[in-house]
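Asker: just the structure for this:
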Amino acid sequence: MRVLLVEDDRALAQGIRVALRGEGYTLDWVADGAEAEHALQCERFDLVLLDLGLPRRDGLAVLRSMRSQAQGNVPVLILTARDAVADRVAGLDAGADDYLVKPVDLDELKARIRALLRRCQGRAQPRLEYAGVSLDPATQQVSYQGTPVTVTPMEYQLLHQLLARPGVVVTRERLSNALYGWQESGPGNTLEVLIHNLRKKLHSGLIRTVRGVGYLVEQQP
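Answerer: Below is the predicted model of the structure:
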């Protein structure tokens, strides 16, 4: 899952980046509101972590602008030192899905992110299950027919992207962005190699290639 972190405190941003990358998220970081608006207009994200006291453009203004744009349904979790009830009300009324006051407990942050992603995908249960494959975002464990399967972090991210959208073709561009974000991408055949490995570790019919477009797991009847 690709996350945009909007935070002007470099030390805090670095701590969150390390924590979330360790959980298998691809995280892109900007340090002011104007950069955030530009990123949201040009890129696709699964979740936004948004500070309020930002240089150049306030976080609430970014949020209101975002809700009126193409990515208006992307979940937003506000991370801020503003702890007054009026500030929390203003943030939620502006369109935030959740509100967390700094200093941030990283375990709580991870749990809230998982809850928001479940909610936006229309799921109540944390575990993703499909055709005998089970993926647990809380532990990052994958199993097939009850047997644990060892996957690499990139294989896990790719499988998560596909299982979260059964029956929907996920484009190569979206998968690449989810794996790398603004980092330099890997070799041109990286997706094919990852898909091949997942088919081998799980089962060959799990992931279907839609030539020239991307990949999908078929929706079960």
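Asker: going by C-alpha atoms from here, please, whenever you check contacts or count neighbours.
Answerer: OK.
Asker: quick one: the longest helix belonging to the chain to chain centroid distance?
Answerer: In the chain, ranked by residue count with DSSP state H as the criterion, the top helix is helix 106-120. Offset of helix 106-120 from its chain centre (Cα atoms, centre = their mean, to the nearest Å): 10 Å.
Asker: now the other sequence, so there's something to compare against:
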Amino acid sequence: MKLLIVDDHGPLRGLLGEHMERCGFVVDQASTGRQALDALEMSRYDAMVLDMGLPDMDGIDVLSARNASRNGPVPCIVLTARDALESKIAGLNAGADDYVLKPVEVAELEARIRAVLRRSSHGFIALAQGNLSYEPESRHVTIAGKVLHLPRREAMMLEELLRSAPRLVIKDVLEERLYAHSEGVTLNAIEALVSRLRRKLESAGASVRIDTVRGLGYRLVAEASQHVQP
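Answerer: Alright, predicted model coming up:
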């Protein structure tokens, strides 16, 4: 799951980002409304945490603009001061899914993000292909009923492929979904990730495999299908 945190207070934004990364999210950060809108245009996020008091524009404007972004509306939790009743009401009326009061309790924020995700169209529904089953919330993977333990990034890769299967997932899209903008990504990072995941699926006896479409990307297909070798 990919998260955008928008807050002009650097230490708080960094604290929230570090916590959510430890919880398994890929996190991008923005300190202004303009940066947030640019990020929403460039990437698809599963949720956004939005401070209502930004230096260059009102949080309401960001909420309104997110609905018109090319990637579509993003579930949003607004951050607001305890005494800012009007701000809370305005945020909810503008389409926010929930709010958290400042000073922020990171555990509460995490719980509210997960609750919003469960209610959204990106909710935690088990994904399955062939004898492979994956539960996004827990990253629990089973093949023919046996658990397959995967590191975080490999599990995220599997989720992206499962959500699109059997359609092709463009390599650049995978890179965008699996890595934050601030992370340095080597040229062969995605290839290496696919290679490791492919070997593990094969060793575990999965009835699906990852096909490579040269120069474009990857797709998850049933073993009986015609395939392209990398």
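Asker: TM-score them against each other, please.
Answerer: The TM-score (TM-score structural alignment, normalised by the length of the first structure) is 0.83; 218 aligned residues with a Cα RMSD of 2.6 Å.
Asker: on that earlier part again, contacts for the helix or strand following the longest helix of the first structure, please.
Answerer: Per DSSP states H and E, the first helix or strand lying C-terminal to helix 106-120 of the first structure is strand 128-130. Residues from elsewhere that reach strand 128-130 of the first structure, judged by Cα atoms under 8 Å, 6 or more residues apart in numbering: 134-136, 163-164.
Asker: superposed on the second structure, what's the mean shift for strand 128-130 of the first structure?
Answerer: Once the two are superposed, strand 128-130 of the first structure sits an average of 3.4 Å from its aligned residues in the second structure (mean Cα distance after the TM-score superposition for the first structure).
Asker: just the buried residues out of the contacts of strand 128-130 of the first structure, in PyMOL syntax.
Answerer: In PyMOL syntax, the buried subset of the contacts of strand 128-130 of the first structure is picked out as below (16 or more other Cα atoms under 10 Å):
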select buried, resi 134+135+163+164
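Asker: residue 60 of the first structure: which of the contacts of strand 128-130 of the first structure is nearest?
Answerer: Taking Cα to Cα as the measure, residue 60 of the first structure lies nearest residue 164 of the contacts of strand 128-130 of the first structure, at 29.3 Å.
Asker: in contact with the closest one, which residues?
Answerer: Here residue 164 of the first structure is in contact with 121, 128 (criterion: Cα under 8 Å, 6+ apart).
Asker: if I look at residue 184 of the second structure, how far off is residue 144 of the second structure?
Answerer: Remark: distance between residue 184 of the second structure and residue 144 of the second structure (Cα to Cα, to the nearest Å) = 36 Å.
Asker: err, residue 102 of the second structure, not the other one
Answerer: Counting by Cα to Cα - residue 102 of the second structure and residue 144 of the second structure are separated by 46 Å.
Asker: rewinding a little: who has more neighbours out of residue 184 and residue 144 of the second structure?
Answerer: Neighbours per residue (other Cα atoms under 10 Å) separate residue 184 of the second structure from residue 144, with residue 144 holding more: 14 against 9.
Asker: quick check: buried residues in the longest helix of the first structure?
Answerer: Neighbour counts over helix 106-120 of the first structure (16+ other Cα under 10 Å) mark 109-110, 112-113, 115-118 as buried.
Asker: sec struct for residue 139 of the first structure, please.
Answerer: The three-state label for residue 139 of the first structure, taken from DSSP: H, G, I helix; E, B strand; the rest coil, comes out as coil.
Asker: from residue 126 of the first structure, how far out is it?
Answerer: 10 Å.
Asker: of the two, who's got more company?
Answerer: A direct count of neighbours by other Cα under 10 Å for residue 139 of the first structure and residue 126 places residue 126 higher, at 15 against 9.
Asker: is it true that that one touches residue 118?
Answerer: Yes - in this structure, residue 126 of the first structure is within contact of residue 118 by Cα atoms under 8 Å, at 6.6 Å.
Asker: residue 152 of the first structure: neighbour count?
Answerer: Neighbour tally, residue 152 of the first structure, other Cα under 10 Å: 12.
Asker: next: residue 66 of the first structure.
Answerer: 20.
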